[in-house]
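S.K.: Model the structure of this input:
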Amino acid sequence: MSELKNKKQFILICAGVILNEKMEKRRKRKWAKEWLLERTLHSDIYLVNKLKLTEPEDYKCYLRMKDEQFQELLSLVDPFIKKQDTLMRTAISSEQRLILTLRFLATGNDYSDLKFSSRISPQAIGKIVPETCLAIYNTLKKKYLKFPSSESDWKAIANGFKTNWDFENCLGAMDGKHVLITKPPNSGSYFYNYKGTFSVVLFAIVNANYEFIYVHEGTNGRISDGGVLRRTDFFEKLENHELHIPPPEKLQNSSFVCPYGFIGDEAFSLSENIWKPFPQSGISKEERIFNYRLSRARRIVENVFGILCLRFKMFQRPIKINLEHIDAAILACCALHNFLRAHSLDYITQKCVDREDFESGTLAPGNWRQEDEFLPLETQNPRRATNSAKDIRNKLKDYYNNEGKVSFQNKMCGFSEN
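M.R.: The predicted structure follows:
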């Protein structure tokens, strides 16, 4: 009995020693690294405040916006990202959360890199960035990414294309681009695109003022332009005549009653409301001129994608965040593009976009083309066009070679003025 009693006492003593050691480790353990706890002294919020006072251009480069735009954005998203302090720790402020998110979008740096400038752990960044991106998109889309809902809305867009780009009855220029991502776990070839990388597709329609009017994000990278379009709610509503598009109207100085439509590249299927260029093989002079006129208006969407890539360098490398958070980051950039387009006169500079020289008949590419990392979608055989769709395109071709011609079109196409 005494031997058994001694064993029990020994076991209890050992258990007590182990428990004391664990408690001692807990007392010594820190809930955060010491240098992360110095956020109040060394985070990038102090750099931002210093730049605001001394170097406004560097401030703008750092956040991709001026201070007045940042403050307005902060006031909009604050109610959705603000956190309460606790007895254990002080919450990361809304200002810090927004600065961190804008730096991620502006640079595309990994969370493990951003922790050094923000003094925020990668685990916390992984929650803050998606949450703030979603708040940016949800607050801005109501005013700055509003989809047209009436005939008057659509006519305002059509008037912009007529005034700025000499193309009538156009409701928007559309295109799609691959956004590179790292391969999601257990995804196989689902996001594998024709260039051997992994991506999701951003489909967009833009107006004549370099602004998004519709974005659809998340289609896997294996899909072509036309395939992406058919997966959108926009296409479903277009097919079901639910977009409130204005009825056909006569073109200027013409008896041709033309429907309103959208313009795209060769990958889309030609229809009564979707117009694309003639095939290049065996093309006539009149068809070439029509292609130029359509391309001149459609080039707007290419420039918008290019500017997006130039301003938000997140798009210049594969995005290394969880798949479920990628949509929010991309949509936030689209909403910010429209927000900054509306509030900053120098957000798009003259050198940002493609520029035509009518005297020499040349096109000067925008400087975004030097840094554009968007991968165009693979062109596949589109669906066969109806005779009605072909007839509309032929009549548009005739119109832009006669009543609707402009003085510079021959020279820009390489033909003599005569």
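S.K.: rest of the way, CA atoms for contacts and neighbours
M.R.: Fine.
S.K.: Quick check: buried residues in stretch 380-391?
M.R.: By neighbour count with 16 or more other CA atoms under 10 Å, stretch 380-391 contains the buried residues 389-390.
S.K.: Likewise for stretch 309-327?
M.R.: Counting neighbours by 16+ other CA under 10 Å, the buried set in stretch 309-327 is 309-321, 323, 325-327.
S.K.: Return the subset of those residues lying in strands.
M.R.: Under the assignment DSSP state E, those contribute nothing to strands.
S.K.: Show me what whichever strand or helix holds residue 79 is packed up against.
M.R.: Secondary structure assignment for residue 79, by DSSP states H and E: helix 67-81. Packing contacts for helix 67-81, counted by 3 or more CA pairs under 8 Å, 6 or more residues apart in numbering; DSSP states H and E, involve helix 94-107, helix 122-144.
S.K.: how about this one, so we can line them up?
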Amino acid sequence: MNNAEYVTDFLRTVEKIARITNIANELYKKLHASKRRWVCPVNLTRQEESFFKTCIKQLKEKDEEHFFKVTRMNVSSFNILLSLLKQRMERFSNRKAIDPETRLAVTLLFLAQGCNFHVISWAYKIAISTVRKIIYETCDAIWNELHVVYISPPNLSELKGIANSFYVKTGLPNCLGAIDGKHIRITSPRNSGCLYNNYNKTFSVVLMAACDSNYVFTHVDVATLESQSDGGIFARSAFGSKLLGGTLQVPCDTNLPGTSTSFPYYYVGDSSFPLKPNLMRPFPGRHLAEDKNKFNLALSKARVHIENAFGILANRWRVLATTIHAFPKNVDKIVLATVVLHNFLMLQNDSNYFPLEHVDHSVGNKEINGRWRKEVNSLESFHPRTANRSSSKAFQLREKLKEFISSTAL
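M.R.: This next block holds a predicted model:
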């Protein structure tokens, strides 16, 4: 082979190598692009094709009934809530950030329907990790921004108003509210041992709360359940420790209506709570004297308000009736956000959120169960297993209250 032929073959070889290299580069670019599209297709179509743009926005503008079913509030309440949270929910990024309206709609859908994160991800065309982040951040914003206004402890004047309302509705004087606790099921946290394990051998946190005569929560606390000492849940809660320790701000003792008998203000609970001067519970047993039965009936009429408040809460925010798949700190955010939203909508007088037939009520002499009892599985009540010790003063006060109830017509 002469030099000319050698050079020619060499150039042909270089040309083939260059062609193969170019083909390989093109294949790599296509493969890389396809992977990028598969991992994050939501970023390319989020604004044009997302569930919010194609469905929620249309419902908001044209179909308020179905908008309520998705968000659990009317358009007016949604807009007010958005205005209260907008500044805290705004985000800034090199690319177009998800707007506050979409963030709020995503969170309300999750809370109202108890949807799986994957379902919301596909509906809104947002990555699952982003969906989780949006929901946790928005729940946190709802609590931090609004709880001071919508779950602030009542002042003395407001407490007297609550007591007057309970007396008018139930015949029970000096009652400041009804208290109860409910289990919120969660998945087993890693390395938690028995920390969240309840007596049914499932995992949960306990939502402790008190409400007024209008089913609005006045005190709320999410407590960790320790199966070996669940009787101390109420005592360890912020509200319970103040109530049992006598440091909770309440009005001074006042005379029972129409009498000269001085009596303290108090809360009511079921038989799982201790009997204290500021915490009344029913007489135990079934075959009771008439005066004790009458007392228990009046107490039950007041106590059922917290049962109905929890019923409305779980019916409207159905994530609470599911097993929440989140770390405990995020479960707290979710639960507390639903309580704030409940109070927000109750105080907004949103008639769709709270129609009267939704709770237990009377028609003439007939007692009718609230609609929530038929529509959703009620939350499991929290029942302490430890014995409750009561003072002689507490027993004496209950006897006085029983005598007053027995002497008045309910």
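S.K.: Am I right that residue 398 of structure 1 sits in a strand?
M.R.: No - Residue 398 of structure 1 is assigned helix when assessed by DSSP: H, G, I helix; E, B strand; the rest coil, not a strand.
S.K.: In structure 2, point me to whatever sits opposite it in the alignment.
M.R.: In structure 2, the residue paired with residue 398 of structure 1 is residue 403, using TM-score structural alignment.
S.K.: Might one say that its match is in contact with residue 291?
M.R.: Yes - using CA atoms under 8 Å, residue 403 of structure 2 is in contact with residue 291, at 7.3 Å.
S.K.: Tell me the residues of structure 2 aligned with the helix holding residue 79 of structure 1.
M.R.: Alignment of helix 67-81 of structure 1 against structure 2: residues 75-89, by TM-score structural alignment.
S.K.: For that stretch, give me the average deviation versus structure 1.
M.R.: For stretch 75-89 of structure 2, the mean deviation from structure 1 after alignment is 0.9 Å (mean CA distance after the TM-score superposition for structure 1).
S.K.: Helix, strand, or coil at the residue nearest the centre of structure 1?
M.R.: Structure 1 has residue 334 as the residue nearest its centroid, 3.9 Å off, counting by CA atoms, centre = their mean. Under three-state DSSP, residue 334 of structure 1 falls in the helix class.
S.K.: how much space is there between it and residue 120 of structure 1?
M.R.: For residue 334 of structure 1, the distance to residue 120 of structure 1 (CA to CA, to the nearest Å) stands at 26 Å.
S.K.: What residue in structure 2 is paired with residue 348 of structure 1?
M.R.: Per TM-score structural alignment, residue 348 of structure 1 is aligned with residue 354.
S.K.: Now for its match, how many residues are close by?
M.R.: 16 (other CA atoms under 10 Å).
S.K.: mind listing what it touches?
M.R.: By CA atoms under 8 Å, 6 or more residues apart in numbering, residue 354 of structure 2 lies in contact with 312, 346.
S.K.: how far away is it from residue 284 of structure 2?
M.R.: As for residue 354 of structure 2, its distance to residue 284 of structure 2 is 34 Å (criterion: CA to CA).
S.K.: repeat for residue 91 of structure 2
M.R.: Counting by CA to CA, the gap from residue 91 of structure 2 to residue 284 of structure 2 is 56 Å.
S.K.: again with residue 21 of structure 2
M.R.: From residue 21 of structure 2 to residue 284 of structure 2 the distance is 87 Å (CA to CA).
S.K.: in a helix, that's where residue 213 of structure 1 is, yeah?
M.R.: No - Residue 213 of structure 1: not assigned to a helix; according to three-state DSSP it is strand.
S.K.: At which residues are the strands of the stretch 251-400 of structure 2 located?
M.R.: Secondary structure of the stretch 251-400 of structure 2 (DSSP state E, counting those that start in this stretch): strands located at 254-255, 262-263, 266-268, 279-280, 361-363, 366-368.
S.K.: counting contacts, what elements does the fourth one pack onto?
M.R.: I take that to be strand 279-280 of structure 2. By 3+ CA pairs under 8 Å, 6+ apart, strand 279-280 of structure 2 packs against strand 266-268.
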